[in-house]
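>>> return a 3D structure for these sequence lines:
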Amino acid sequence: MTDKTVIVGTGIAGVSAAAAMRAAGYEGVIELVGDEPELPYRRTTVSKEIVRGAKTPDEVRIKSADWYEKQDVTLRIGERVESIDDLDADQVLLATGGRARTFGELPPGVRTLRALADVDDVRAGIASGADLVVVGAGLIGSEIAASARELGCDVTLLETAPLPLARVLPPQLGQMYVDLHKAAGVELHTGVAVTGIEESDGLTVVRGDNGQSWSAPLVVLAVGMAPDTTLAEAAGLELDPAGGIVVDELGRTSREGVFAAGDVASMPNTLVGGRHRPEHWQHAQNHGTAVGKAMAGAGEPFDEVPWAWSDQYGHMLQLTGWPSAEHDVEIRGSLDDHDFTAYFLQDGVVRGAVGIGRPREIRAARIWVAERARFEEVA
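Okay, here's the model as predicted:
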């Protein structure tokens, strides 16, 4: 009897797992199932090149259409899996990623921007250079604001925290992004919690807890991602209270034969302790590859140091490890010139790094994090 694997999720984690299984010699049936009616694509481009119209969806496919046939992977797009128990499979991989967080029921003028299906409405709203309000100044919200400014929109950017990217950047780096936004003409308001969004006179109005309100034809919510654990919950899998599906170092869940990979998986952090669930493209790709190998019987424990990037206003921010605003920070280079690396230290040990214009230093820092190196001994 031929083995059968069903991978639920057609993002980078799912596609990478399928590719890794074949590369590791798995000869069974592989079905790749996703609810988006699209050939798998690079989601990181949605808030940048795609929404600006700089690239088409066909230019950002993860694999060409004929790759799936050549690899004997059955691609089932536009299909929603209702239950793991309905799948006729020996193994199941949940690579379901996440969904954009929202504030519940919202008026028609509010959009999120996470999937290709979101692009047309957002692009139509910003292509004419109309006003735009973006709620959330994290990586995605900042990228949307930068893309809209490039198209000539008047952009208002709202953030609950005192500074952009406050969870991972110390104040001096957060202030650098304040300056970047303002220099580009973005109206940035920090320390504002949204209390309501409503329609009024043909516009969408966002109200803040400071008594102010902002209105525009279009409002884009960029307030984070919620891991899609719907199938896992229904199947009784162990979940992490902090979010995601609990897996071990090989991607195995609490149920035999069921694995999870990518943004939805909460995995052991062998370097700093506890669990972590990185929400980065590169991590999802590499974790999907590792779990695919494990499902093919060729797995090794996965303990990679995460790495990610964000492109805003022509400056590529790269980050690695687990930088925290609570860490001590050593900065090499110039924040004013947007040419620096900031090293994040905990009791002298390198835990992460953030930089602009210094990719070699970020690569080195990634190694230092993995080696638990002391900054004074390596820098």
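
>>> all contacts plus neighbour counts: C-alpha atoms, from now on.
Will do.

>>> give me the distance from the longest helix seen in the chain to the chain's centre.
Scanning the chain for the helix with the most residues, using DSSP state H, yields helix 281-295. If you compare the mean C-alpha spot of helix 281-295 with that of the full chain, they lie 15 Å apart, counting by CA atoms, centre = their mean, to the nearest Å.

>>> and stretch 111-126, by the same measure?
Mean-position distance between stretch 111-126 and its chain equals 17 Å (CA atoms, centre = their mean).

>>> I'd like the structure of this one too, to check against the first:
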Amino acid sequence: MTQSASQSSTFVIVGGGLAAAKAAEALRDNDFGGHITLFAAEDQLPYERPPLSKEFLAGKKALPDFTVHDGDWYRDHNIDLRPGTTITAINPADHTVTLPDDSTVAYDKLLLATGSAARRPPIPGSDADGVHYLRTIDNAVALRDILTEGASLAIVGAGWIGLEVAAGARERGVNVTVVESARLPLLGSLGPEVGEIFAQLHRDHGVDLRLNESVQEITVSDGRATGLRLGDGSTVAADAVLVAVGAAPNITLAEQAGLTITDGGVQVDAALRTSDPDIYAVGDIAAAQHPLLDARIRTEHWANALKQPATAVAGMLGKPAEYTELPYFFTDQYNLGMEYVGHAPEYHQVVFRGDVAKLEFVAFWLSAENQVLAGMNVNVWDVLDDIKTLIRSRAQVDPQHLADPQRSLASG
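Reported below is the predicted structural model:
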């Protein structure tokens, strides 16, 4: 793109989270002088999502603390920010997006950062008062207000959101029951070896963890949720219910626009370009080809929202770029703080290094060829770079050496 074309171009960003804000920031940081319009569905300045189930519920952060930029920043950087505006259609043929009043806005390049919505399974009673989902700041405010000492909360789902809310609720003196259909928490994310650690962690902190159990209905009295009825016929009484059974990527716009959809997301190449060369996608919705891992990956993690926009913006500006960051996420639950990096949907074994009982350890997911696919450091904070190096090297390691805290990780 020439400088003159850049100055007269219009770039449209659709999304109201971290990825959208970072994309606008990256455009200005790369001296894009054209028009930028950012459409955010929520009537808020773009903000980060992870604190909703972490520091916000714990009362440690307020919305301004995790709002990406204040209103003055958008004004000072000449960003046409339109909160509370939902795009109803993308029209690739004429390079426009349609607004709720059927008016259109033209674009030269379009970035989709539409994120995810909380999954809403067809559980009877799920539309009753007192049933909560957690995806927006309004959701978080409503949930926080009922997490008072002595109250009871039933959580459907032992994934990241469910467990983080359970930890925050217990620390506020709330009685918590978590119901999970799998045999362990986080089974799909971490496997049984580490899932067992999280199960014990929550039981040690007083959570009534019901595993291998289904929810038949959310019980209701006078229009308000009173708990759960489970598949074994038992009931769980609760003042409120949180349904936390995963996220659904917001890909309806992309589907209706005819963009290629794969792996539950919008298919993009390593430059985060969709099947339409003038449309890019980042964050939760992007099913991206990863050059290092030689796999198409879609993850719903904060790191993608933070870092992918810079790559997409480079492509939108006509510069070569590939997104090569390893998948990364983190959590803090009770006295367990951890970081996970890598990608191990299938693995041969998990090797532990350190003291698992004291929650001071590193776990490594290995392939059958003893290559490190992923690593997780728990309350050990000086090894993340070494873990990344092991993953990127694809070198064969000696599992016994890896498990020995006296040996350098750099040597495998």
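
>>> rewinding a little: give me the helices and strands touching the longest helix of the first structure, please.
The helices and strands touching helix 281-295 of the first structure, judged by 3 or more CA pairs under 8 Å, 6 or more residues apart in numbering; DSSP states H and E, are helix 12-23, strand 307-312.

>>> most tightly surrounded among these?
Across those, the average number of neighbours (mean count of other CA atoms under 10 Å) peaks for helix 12-23, which reaches a mean of 26.

>>> ok, average deviation of that one from the second structure?
After superposition onto the second structure, the mean distance of helix 12-23 of the first structure to its aligned counterpart is 1.3 Å, using mean CA distance after the TM-score superposition for the first structure.

>>> so which bit of the second structure is the helix or strand just after that helix matched to?
The helix or strand immediately downstream of helix 12-23 of the first structure is strand 29-34, counting by DSSP states H and E. Counting by TM-score structural alignment, strand 29-34 of the first structure lines up with residues 35-40 of the second structure.

>>> give me the buried positions along the matching stretch.
Neighbour-count burial for stretch 35-40 of the second structure, counted by 16 or more other CA atoms under 10 Å, picks out His35, Ile36, Thr37, Leu38, Phe39, Ala40.

>>> the fifth one is in contact with Gly16, isn't it?
Okay, so that is Phe39 of the second structure. Yes - under the criterion of CA atoms under 8 Å, Phe39 of the second structure makes contact with Gly16 at 6.9 Å.

>>> anything in contact with each of those two?
Common contacts of Phe39 of the second structure and Gly16, defined by CA atoms under 8 Å, 6 or more residues apart in numbering, comprise Pro83.

>>> residue in the first structure matching Ala19 of the second structure?
With TM-score structural alignment as the matching criterion, the partner of Ala19 of the second structure in the first structure is Ala13.

>>> alignment lookup: Trp381 of the second structure to the first structure.
The alignment partner of Trp381 of the second structure in the first structure, by TM-score structural alignment, is Pro359.

>>> what's near enough to touch the nearest residue to its match once chain neighbours are set aside?
Counting by CA to CA, 6 or more residues apart in numbering, the nearest residue to Pro359 of the first structure once its immediate chain neighbours are dropped is Gln318, at 7.4 Å. Residues touching Gln318 of the first structure, when contacts are defined by CA under 8 Å, 6+ apart, comprise Trp307, Ala308, Trp309, Ser310, Val354, Gly355, Ile356, Pro359, Ile362.

>>> element containing Gln318 of the first structure?
With DSSP H and E as the criterion, the answer for Gln318 of the first structure is strand 315-321.

>>> SS state for the aligned residue in the first structure for Val241 of the second structure?
Under the alignment defined by TM-score structural alignment, Val241 of the second structure is paired with Val219 of the first structure. Using DSSP: H, G, I helix; E, B strand; the rest coil, the structure places Val219 of the first structure in strand.

>>> show me the helices in the stretch 51-200 of the second structure, by range?
Listed in chain order, the helices of the stretch 51-200 of the second structure (DSSP state H, counting those that start in this stretch) span residues 71-76, 137-146, 160-171, 187-190, 192-204.

>>> most tightly surrounded among those?
Per residue and on average, the most neighbours among the helices of the stretch 51-200 of the second structure fall to helix 160-171, with a mean of 24 (mean count of other CA under 10 Å).

>>> quick one: Glu199 of the first structure and Pro107 touch, right?
Yes - with contact defined as CA under 8 Å, Glu199 of the first structure and Pro107 form a contacting pair (6.3 Å).

>>> identify the residues contacting Val60 of the first structure.
Tyr41, Arg42, Thr45.

>>> what lines up with Phe156 of the first structure in the second structure?
Actually, residue 156 of the first structure is Thr rather than Phe. Using TM-score structural alignment, Thr156 of the first structure lines up with Thr177 in the second structure.

>>> for that match, give its distance to Thr235 of the second structure.
11 Å (CA to CA, to the nearest Å).

>>> so for these two, which sits in the more crowded spot?
For Thr177 of the second structure and Thr235, the more surrounded residue by other CA atoms under 10 Å is Thr177, and the numbers stand at 22 against 17.

>>> the more buried one contacts Ala154, correct?
Yes - counting by CA under 8 Å, Thr177 of the second structure touches Ala154, with 4.8 Å between them.

>>> which neighbours do the two have in common?
Common neighbours of Thr177 of the second structure and Ala154 (CA under 8 Å, 6+ apart) are Val236.

>>> residue contacts, the aligned partner of Ala140 of the second structure in the first structure?
The alignment partner of Ala140 of the second structure in the first structure, by TM-score structural alignment, is Val119. With contacts taken as CA under 8 Å, 6+ apart, Val119 of the first structure has the following neighbours: Val46, Ile50, Val51, Leu113.

>>> and which of those is nearest Leu271 of the first structure?
Of all the contacts of Val119 of the first structure, Val46 has the smallest distance to Leu271 of the first structure: 31.9 Å, by CA to CA.

>>> is the counterpart of Val362 of the second structure in the first structure in a helix, a strand, or coil?
Under the alignment (TM-score structural alignment), Val362 of the second structure pairs with Thr341 in the first structure. On the three-state scheme (three-state DSSP), Thr341 of the first structure is labelled strand.
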